[in-house]
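Enquirer: the following block contains a protein sequence and its predicted model.
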Amino acid sequence: MSDSPALPAFDPRRTALIPIDVQQGFDYPPWGPRNNPAMEVHGQRLLAAWRARGLPLIHVRHDSVIEGSSLHPTHPGNAFRAGFDPLPGEALVSKSVNAAFIGTDLDLRLRRLGVDSVALFGISTDMCVSTTARVAANLGYRTIVVADACACFDLHDEHGRTIVADDIARAHLATLRAEFAEVVDTDAMIAALHRAT
């Protein structure tokens, strides 16, 4: 059973699920040790729940403009992880910066769908998920981050000391919860979806 806060009522028809950068490139250097090995399982549960109900779904892929990046379109790492490819007819937004709204038509797509809420998950918690959540909130969307369907990586501080991924995730999710988003886990998100539909 979920220990996440229950999600207040929401309208699933006006809530887009947005998987962010669930790509193979994060298995290549320079990405380091990752937290949350269950991220893919939870993300696939969310996708299945949204697809079963025909709800708004927009995939986001990072197409790096940096030659040699593991997320560059010419690199095999640009491909989606197993189980996360868009199905025929599902929308795909390509971005080259952290926020999925910058330099893309994501905002226009959402508004044309009549969406006023977004549920975000993917890689990485502290970078593209967090940045997209902050921009979404600033644009006026009700923003939900599904924490256990996100993952991030160990980083080094200015002294070369390792900050482990779990600590990074906890800090970023706390910041998002304080100011920008509702932070829940997959069980809570799907339970709210069942209640609403």
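Expert: Sure thing, it's come through. Numbering: from 1, shown residues only.
Enquirer: could you use CA atoms for every contact and neighbour count after this?
Expert: Noted.
Enquirer: which helix or strand contains residue 46?
Expert: helix 39-53 (DSSP states H and E).
Enquirer: name the next helix or strand following that helix along the chain.
Expert: strand 58-62.
Enquirer: can you name the element that comes right after that next one?
Expert: Immediately after strand 58-62, counting by DSSP H and E, sits strand 91-95.
Enquirer: relative orientation of that next one and strand 58-62 in degrees?
Expert: With axes from the mean of the first three to the mean of the last three C-alpha atoms, to 10 degrees defining the directions, strand 91-95 sits at 30 degrees from strand 58-62.
Enquirer: put this next to the first one:
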Amino acid sequence: MNATALIIIDLQRGMLPENTGPRNNPQAEDNAAHLLHAWRVRGMPVVHVRHMSRSPEGSFWPGSSNCEFQPRFEPLPSEHRLEKNVPDAFAGSGLERWLRLRDVHHLVVVGVATNNSVEAAVRAAACLGFDVAVPGDACFTFDKADLGGVVRDAEEWHLMSLSNLDGEYAVVTRTDEILARLG
């Protein structure tokens, strides 16, 4: 897995539990932190992605403390960071070029929200020819109403999103399985 990059999506202060509504996977950040530690110990490529709002009314307007990375996910100087304004981390960000220049073909994608920015990035990555793994226990999402107005819990959205990705866009796995493959 030496040519494998860890892509950390939107683990910003605005996503801390005190700033969000009901969610699933309370251990997701711990699992993402375990993966980040493993990547750092091995000197493998890490990409930190954060969302920045295009509107001053947005929760992630530049300059807001919500935009800052959560302390344990603060990028090291040697790690790549990028900002996005849409759910897809590849759209207009230069991420594909950054990965290709480093001969990275495999990605492990973690973060929030499973059914939004994580799913968008994974779909784009797969369509661009990257081999993608998603440890579902290192991702999370929130309760949300469906088109019929029925509020569905976060776990339902999470599982549906992972089900959409598995097989065609990514291999959905667990943190312990990724760590075991690293050796």
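Expert: That came through, no problem. For clarity, every value in this text was computed on a predicted model and none was experimentally measured.
Enquirer: and for the helix holding residue 46 of structure 1, what's in contact with it?
Expert: Outside helix 39-53 of structure 1, the residues that touch it by C-alpha atoms under 8 Å, 6 or more residues apart in numbering are 17, 19, 56-57, 83-84, 121-122, 148-151, 186, 190.
Enquirer: what range in structure 2 matches it?
Expert: Aligned by TM-score structural alignment, helix 39-53 of structure 1 falls on residues 28-42 of structure 2.
Enquirer: compared with structure 1, how much does that stretch deviate?
Expert: When structure 1 is overlaid, stretch 28-42 of structure 2 sits 0.4 Å from its aligned residues on average, using mean C-alpha distance after the TM-score superposition for structure 1.
Enquirer: what about that stretch, distance to the chain center?
Expert: Chain-centre distance of stretch 28-42 of structure 2: 13 Å, with C-alpha atoms, centre = their mean, to the nearest Å.
Enquirer: how about stretch 134-144 of structure 2?
Expert: 9 Å.
Enquirer: structure 1: matching residues for that stretch?
Expert: Counting by TM-score structural alignment, stretch 134-144 of structure 2 corresponds to residues 145-155.
Enquirer: contacts for that stretch?
Expert: Stretch 145-155 of structure 1 is touched from outside by 31-43, 119-126, 129, 133, 162-166, 168-169, 173, 181-186, 189, with contacts defined as C-alpha under 8 Å, 6+ apart.
Enquirer: what of stretch 54-66 of structure 1?
Expert: 12-23, 50-51, 71-73, 78, 80, 86, 90-97, 100, 113, 115.
Enquirer: let's see the ChimeraX selection covering just the buried ones among the residues you listed.
Expert: Command for ChimeraX that selects the buried part of these, burial taken from 16 or more other C-alpha atoms under 10 Å:
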select :12,13,14,15,16,17,18,19,20,21,22,23,50,71,72,73,78,80,86,92,93,94,95,96,97,100,115
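Enquirer: what's the match for residue 51 of structure 2 in structure 1?
Expert: Per TM-score structural alignment, residue 51 of structure 2 is aligned with residue 62.
Enquirer: could you report the neighbour count for its match?
Expert: 25 (other C-alpha atoms under 10 Å).
Enquirer: now it: how far from residue 94 of structure 1?
Expert: Counting by C-alpha to C-alpha, to the nearest Å, the separation of residue 62 of structure 1 from residue 94 of structure 1 is 6 Å.
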